[in-house]
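J.: Got a sequence here, can you build the structure:
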Amino acid sequence: MSDLTAAPSRPAPEPDAGLGGVDVLTVGEALVSLRSSAPLNLGGSLTMHLAGAESNVAIGLARLGHRAAWVGRVSDDELGEFVLRQLRAEGVDTYGVRRDPDRPAGLMFLERRTADLTRVIYQRAGSAGSALGVDDLRGPLAAGPRLVHLSGVTPALSDSAREAVTWVAREAAAVGTPVCLDVNHRARLWSREAARAALVPLAGYASIVVASADELDLVAEPGADEGTAVAGLLRRGVHTVLVKLGADGARAYTRDGVTPVAAVPVTAVDTVGAGDAFTAGYLSGHLDGLDLTGRLGRAVALGAFAVVASGDWEGLPRRDELSLITGSVAGTTLR
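T.: Below is the predicted model:
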C-alpha cells in the first residue's frame, strides 16, 4: 500500500531557487549545536555544528538527490547566518526562511561523557525558532510541495509554533498533500500529557507516523500498547506506521499487516540523529518508487550511516555512497 505518489528523484537543486517543485517541505527549528568531547564544567573545547530534527531530514533527502526545503525562523546575526550557510551548502532550499532581529538562535550543548553516553543541555527558550507562526508557512505551502514532514519537537516550543504546525498539517491534508509526522518526544520540552494533547489531533492529518515503541501512546490513548495504538492510527486514516526499534531495526504497519526489518549491523559511534536519518531514508525510498521492503531497507541503511559517524547528519551518504553500507533485508541487497 502506497502512502505517497512515487516519482523519479532528480539531481540536487541549486539552493534558494524558489520553493516551486519541492519534493519535501520540512518545518521546524534549526539549532546551533556546540559539541565537547570533555565535561563542560571542566572547560572542554567546543565545536559548532547544525542540529535539528527537521533540518536533519532535509539534509538526508538533499544528499540523496531529492529537492528538500526547510522552513523556520533564524536569528538575524552570525549564528543565524551559520544555520543558513550550512543548509544551503547541503543543497537544502531555505527560500521561505525568515530572519528574526529580536530573538536569539537556539543553542544545544552536547558533552561526551562516555563512549556511548552523550549529555544534552538546551538553551532555546525564547529563540527565533520558537516564534514560528502560521504566516511563516503560508507561502511555502502554497508553492505545492509533494510532501510535508513535521516532528513533535516543533509544537513543543511555543503556542504559536504549535498552531503553525497544526495549521500546515491540516491545510496540506485538505488538498491531498501527504504529511509525515515523527513523534520525536522531548521530555525536557513538555510532559507526556501535554504532548499527547497536541499530537493526537496532529496525527489525524498524517499519512505516515514515525515513532519509537515508547512514543506510540503519545498519538493514542494513554497506556495503549503497540497493537492498540497502531490499529487506532490506521482506523483514523494513517497509511503507514513506522515503529523504530534502534539496534533491533523497525516494524512497518499498514492495512495489509506488519513488515519487520533488521538493523544493519555496524559499530555505533554516535546515535544522535539516527531516527531522523531513518525517516529520511524511508521518504527517499518512497520518492524513488521502492516497495515497502525497499523503503525500509533504505531507512535502516541511512540509520546505519548516521551512527557510524559523529554528528547529527555529517555521516549521511550521497546517492552513489549508498552501497558502502550493505546488508540483507528480506533477501534483498540494499540499494
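
J.: make it CA atoms for all contacts and neighbour counts henceforth
T.: OK.

J.: For the stretch 151-300 of the chain, which segments count as helices?
T.: Along the stretch 151-300 of the chain, counting by DSSP state H, counting those that start in this stretch, helices occupy 159-174, 192-203, 226-235, 274-287, 292-307.

J.: The fourth one - contacts with which helices or strands?
T.: Under the contact criterion of 3 or more C-alpha pairs under 8 Å, 6 or more residues apart in numbering; DSSP states H and E, the helices and strands touching helix 274-287 comprise helix 53-63, helix 292-307.

J.: got it, and the last one?
T.: Contact analysis of helix 292-307 by 3+ C-alpha pairs under 8 Å, 6+ apart lists strand 257-261, helix 274-287 as its packing neighbours.

J.: contacting residues around the helix or strand following it?
T.: Next along the chain after helix 292-307, taking DSSP states H and E as the criterion, comes strand 328-329. The contact list for strand 328-329 (C-alpha atoms under 8 Å, 6 or more residues apart in numbering) reads Val261, Ala262, Thr293, Gly297, Leu334.

J.: Work out the gap between strand 328-329 and the centre of the chain.
T.: Computed by C-alpha atoms, centre = their mean, to the nearest Å, the chain-centroid distance of strand 328-329 equals 24 Å.

J.: Also this sequence, please, to line up against the first:
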Amino acid sequence: MIDLFGIGNALVDFESGIKESFLDDHLLEKGHMYLKDGAEIGLMRDKLTSDLKMSSGGSAANTIYGASGFGLNCAYCGRVQDDEAGGFFVREMKEAGIHLDDIRRESSQSTSTGNCLVLVTEDAQRTMCTNLGISSELSVEDLNLNRLKSSGYLYVEGYLAASETGSQAAQKAIEVAKEHGIPVVLTLSDVSMVNFFRSDIEKFCASQVNTIFCNEEEALCWAGTDRLEIAFKRLKEIGKGVHVTVGSRGSLVCGPKENPKEVKGLETEVNDTNGAGDMYAAAALSMIVRGFTHVEAARFGNYAAAQIVRQYGARLSSVEAYQTIKNQFANGS
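T.: Model (predicted):
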C-alpha cells in the first residue's frame, strides 16, 4: 500500500546566490514566485555571475522525496519531457524509492521539462521564476486512479491551480480520494497562488480538506487580514487540520479535534529558505500518517525545516540524510 500519493508540477531547480539589486533590475519582489517563459528565464540566467546548482524540484515532489526519506512508501504523479532535465528528475525520484508509474515522459520537441530559477539573496530569502514547461500539461489522463484508490493519503500542491489541466487533475484526484475515504492534504504553495488563482484553490477545498499547510504570509493573504489568529480561523473553514509555519518562530497548528497551539521553532543558522515549507510538510506528514497528533507532527516539522535551511538547496544530499535527521529527532538531539 502507498502511504502518501503526491501530485504536482515536476520541475528541475537551478539555484543561484544573488544581490538584492538583481531583483530590483528584474522587477521581482523578494520571497515570491513568478511564472515566466523560457526566454525570460534564459535572459536572467545569462546575467548571473555565480554558478547554478541543479537539483530536482517542484513543491509536492520535494515533500514526497522527503517523506520517502523519512520512511513512508510514496508515489508521485507529474509530467516531464523526455529530455536531459526530465531524465535527471526521474532518476533522483526513483533512487529515493518513489513510485513513478504515473509520470509521463512526452517526446514532443516543442516543450521542455519545467524548470525553476531559484534566486537566493544574502538574507537567505528565495525568489522563484518558474517556467512550467510540459508540467503545465499535466492532466486527468496522467492520474493512476487505481494506485490513488489504494493510497493512505493524497497530497496536492496549490501550484497546480496555475494550469487549467493541472487544476482539473487536482480536482479529479481530490474527488476520487474523498469517494474512497482517503484524507486530502493541500498546500497553498505561494502567496501568488492565493492572489491570482484563489478561485481554483477554493475548488480544491470546496468541501473541506483534511489538512492545510501554508506559511504566515499565505495565511494572512487568504483571510485578507494582518492578524494571524483571524487567518487561522478562516483556514479552519477549509481544512480540518491546519499548519501555519511562521519562520524561525515555529508553527501554529491544530488537528481536527485539537485546539490551536503554537509550536516553538529552533534557533539555527539560515543560509537558504528554499524548500523549508516542503521539508516541514514532509516531516509532519511522516508523523500524521503514522497516527501522531498534529502538534507532535509540528515538532518534527520544525526540527526538519531547521536542518534544511542550513544548507543550499531544497533537498538533503541523500535519502540516508533524512533518516539521520529522523533518528536525531527521536533521540532528542
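
J.: Save the helices of the stretch 151-300 of structure 1 as CSV, and put in mean neighbour count too.
T.: Shown next, in CSV, are the helices of the stretch 151-300 of structure 1 (neighbours: other C-alpha atoms under 10 Å):
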stretch, mean neighbour count
helix 159-174, 19
helix 192-203, 18
helix 226-235, 17
helix 274-287, 27
helix 292-307, 26
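
J.: With distance to Val183 of structure 1 as added columns, please give these in a markdown table.
T.: Listed next are the helices of the stretch 151-300 of structure 1 as a markdown table, based on distance: least, C-alpha to C-alpha, whole Å:
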| stretch | distance to Val183 of structure 1 |
| --- | --- |
| helix 159-174 | 13 |
| helix 192-203 | 8 |
| helix 226-235 | 13 |
| helix 274-287 | 11 |
| helix 292-307 | 17 |
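
J.: what's the closest of these to Asp76 of structure 1?
T.: Ranking the helices of the stretch 151-300 of structure 1 by proximity to Asp76 of structure 1 (C-alpha to C-alpha) places helix 159-174 first, at 18.8 Å.

J.: now that closest one against helix 192-203, angle please.
T.: Using axes from the mean of the first three to the mean of the last three C-alpha atoms, to 10 degrees, the direction of helix 159-174 of structure 1 lies 30 degrees away from that of helix 192-203.

J.: Which part of structure 2 matches helix 159-174 of structure 1?
T.: Using TM-score structural alignment, helix 159-174 of structure 1 corresponds to residues 164-179 of structure 2.

J.: mean distance, that stretch to its aligned residues in structure 1?
T.: In this overlay with structure 1, the average offset of stretch 164-179 of structure 2 from its partner residues is 1.1 Å by mean C-alpha distance after the TM-score superposition for structure 1.

J.: Tell me the gap between that stretch and the middle of its chain.
T.: 17 Å.

J.: again, but for stretch 284-292 of structure 1
T.: Relative to its chain's centre, stretch 284-292 of structure 1 lies at 17 Å (C-alpha atoms, centre = their mean).

J.: What is the end-to-end distance of it?
T.: End-to-end distance for stretch 284-292 of structure 1: 12 Å, by C-alpha to C-alpha, to the nearest Å.

J.: can you list the helices and strands packed on helix 274-287 of structure 1 in TSV and add distance to Gly285 of structure 1?
T.: Shown next, in TSV, are these (distance: least, C-alpha to C-alpha, whole Å):
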stretch	distance to Gly285 of structure 1
helix 53-63	10
helix 292-307	4
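
J.: what number of residues lie near the aligned partner of Val263 of structure 2 in structure 1?
T.: Applying TM-score structural alignment, one finds that Val263 of structure 2 aligns to Val261 in structure 1. As a burial measure, Val261 of structure 1 scores 20 neighbours (other C-alpha atoms under 10 Å).

J.: go on, the one 4 residues further on?
T.: The local packing count at Pro265 of structure 1 equals 15, with neighbours defined by other C-alpha under 10 Å.

J.: That one and Gly246 of structure 1, how far apart?
T.: The separation that Pro265 of structure 1 has from Gly246 of structure 1, given C-alpha to C-alpha, amounts to 11 Å.

J.: Repeat that for Ala198 of structure 1.
T.: According to C-alpha to C-alpha, Ala198 of structure 1 and Gly246 of structure 1 sit 25 Å apart.

J.: Gly52 of structure 1 too?
T.: 19 Å.

J.: Please say which of these two ends up with more neighbours.
T.: Gly52 (22 against 18).

J.: counterpart of the more buried one in structure 2?
T.: Gly52 of structure 1 maps onto Gly58 of structure 2 when the alignment is built from TM-score structural alignment.

J.: give the contact list for that match.
T.: Residues in contact with Gly58 of structure 2 (C-alpha under 8 Å, 6+ apart) are Gly8, Asn9, Ala10, Leu11, Val12, Asp13.

J.: If you map these onto structure 1, which are still there?
T.: Among these, the ones still in contact in structure 1 (both residues aligned by TM-score structural alignment, their matches' C-alpha atoms under 8 Å) are Gly8, Asn9, Ala10, Leu11.

J.: Give me the neighbour count for the third one.
T.: Here the neighbour count serves as a burial measure; for Ala10 of structure 2 (other C-alpha under 10 Å) it reads 32.
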